[in-house]
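below are the sequence and a predicted model; questions follow.
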Amino acid sequence: MTVPATTGARPVRPVSAPDLLRTGLRADAWSTAVLGAVLLFGGERIGDPLGLPLPWSMAFGIGMLAGAVVLALIARRRPIPAGLGWTAVTVNTVCAAAMLVLAFVDVLPLTVAGKVFMVVGALVVGGFAAVYVVALRRSARSGG
């Protein structure tokens, strides 16, 4: 039996730093917009299961929709200025920290589901910040 030397698959091309940053910003914008819309327009339905008061849900939803627009606008820039990328890192990091504080300090009457929601949200937001850091560092190393 002979084993072929190649599988016929295309070689994997590493994702460029600008592509990684742009893709991360777009994914962050879309996910932020969807969650913002859910919080703004579905706040009454999810408020009780999460323990999230409607005024907070609406405020979070409006803030997230505004943030989604900003992320989408940054992602459209060609090239994306490093300063805007680092601003996205900072804002995401602060948001992740705030979500963790809200989950573990009794500022809101969150249920267990609400606390899990906040922690998972913090992990997602922190994950986007980490992707941005990787992309920005790669870009700096490559001189871009």
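Yep, it's here. Numbering: from 1, shown residues only.

okay, CA-based contacts and neighbour counts for the rest of this
Fine.

setting aside sequence neighbours, what's the nearest residue to Arg22?
Here the nearest residue to Arg22 in space, its sequence neighbours aside, is Ala75; by C-alpha to C-alpha, 6 or more residues apart in numbering that works out to 5.1 Å.

tell me which helix or strand the one you found sits in.
helix 54-76 (DSSP states H and E).

what does that helix contact?
For helix 54-76, the external contacting residues (C-alpha atoms under 8 Å, 6 or more residues apart in numbering) are 21-23, 25-26, 28-30, 32-33, 35-41, 43-44, 47, 80, 84, 88.

circling back to that earlier point, Gly47 versus the residue nearest to Arg22, what's the distance?
Separation of Ala75 from Gly47 (C-alpha to C-alpha, to the nearest Å): 32 Å.

hold the first one in mind and look at this next one:
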Amino acid sequence: MTTMTTFEAGPGLRTALRVDGWSTGVFGTFLLATAPLLREPLGLPTSWSVPFGVGMLGGAAALLLIARHPRLPSRLAVVVVAVNALSAILMVELAVIDLIPLTNWGRVFLFAGAAFVASFAALEFAGLRRRGPVAP
């Protein structure tokens, strides 16, 4: 039998997870609702924006569920930081490698998104480092 290490999350980490979850959900909904409208000004095909939007809604649900745990599982908190950091890196990469036919506004859009996601990774990492007592 394995045990999961949990810890008392301070208000900073829990708040960061909640705000990350809600903002991810709002932005995922925005991407889904405006997918056809974003195609021209950003160069973001609906074949990319719709799956991104759906994925963001799933991620938002996961973040909000994690934030509701009375004691946060350490592993899940680390995964959240890693996924946010990786997402930021991949958004920068997508902006520069021409895999998607982005306009200059589309590149700015992805760079801004990467900065936003990286800020959550940093806030959640800081909250993880300031965590309360750990228990198996």
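That came through fine. Quick caveat, the model's predicted, so the values are computed rather than measured.

quick TM-score on the pair, please.
Overlay of the two chains. TM-score (TM-score structural alignment, normalised by the length of structure 2): 0.89; 127 aligned residues with a C-alpha RMSD of 1.3 Å.

what range does the helix holding Ala75 of structure 1 cover in structure 2?
Mapped onto structure 2 using TM-score structural alignment, helix 54-76 of structure 1 spans residues 46-68.

and the gap between the residue nearest the centre of structure 2 and Phe109 of structure 2?
Centroid check for structure 2 by C-alpha atoms, centre = their mean gives Asn84 as the closest residue, at 4.8 Å. Between Asn84 of structure 2 and Phe109 of structure 2 the computed distance is 17 Å (C-alpha to C-alpha).

which of the helices or strands spans Thr90 of structure 1?
Using DSSP H and E, Thr90 of structure 1 falls in helix 82-104.

average offset of that helix relative to structure 2?
Mean deviation of helix 82-104 of structure 1 relative to structure 2 after superposition (mean C-alpha distance after the TM-score superposition for structure 1): 0.6 Å.

please identify the buried residues of that helix?
By 16 or more other C-alpha atoms under 10 Å, the buried positions in helix 82-104 of structure 1 come out as 82, 85, 88-89, 92-97, 99-103.

how far is the helix or strand that that helix is followed by from where the chain is centred?
Under the assignment DSSP H and E, the closest C-terminal helix or strand after helix 82-104 of structure 1 is helix 112-141. Helix 112-141 of structure 1 has its C-alpha centroid displaced from the chain centroid by 6 Å (C-alpha atoms, centre = their mean, to the nearest Å).

what do you get for stretch 101-118 of structure 2?
Averaging C-alpha positions (C-alpha atoms, centre = their mean) puts stretch 101-118 of structure 2 14 Å from its chain's average.

okay, and that stretch goes to which residues in structure 1?
Mapped onto structure 1 using TM-score structural alignment, stretch 101-118 of structure 2 spans residues 109-126.

and that stretch, which residues are buried?
In stretch 109-126 of structure 1, counting by 16+ other C-alpha under 10 Å, buried: 109-111, 114-115, 117-119, 121-126.

how far apart are the longest helix belonging to structure 2 and its match in structure 1?
The longest helix of structure 2 (DSSP state H) is helix 11-42. Compared with structure 1 after fitting, helix 11-42 of structure 2 has a mean deviation of 0.8 Å; criterion: mean C-alpha distance after the TM-score superposition for structure 1.

buried residues in that helix?
The neighbour-count check on helix 11-42 of structure 2 (16+ other C-alpha under 10 Å) flags 12-22, 24-29, 31-32, 35, 38-39, 42 as buried.

from Ala17 of structure 1, how far off is the residue opposite Ser23 of structure 2 in structure 1 once aligned?
When structure 1 is aligned by TM-score structural alignment, Ser23 of structure 2 is paired with Ser31. Going from Ser31 of structure 1 to Ala17 of structure 1 by C-alpha to C-alpha gives 21 Å.

that's all I had, so thanks and see you.
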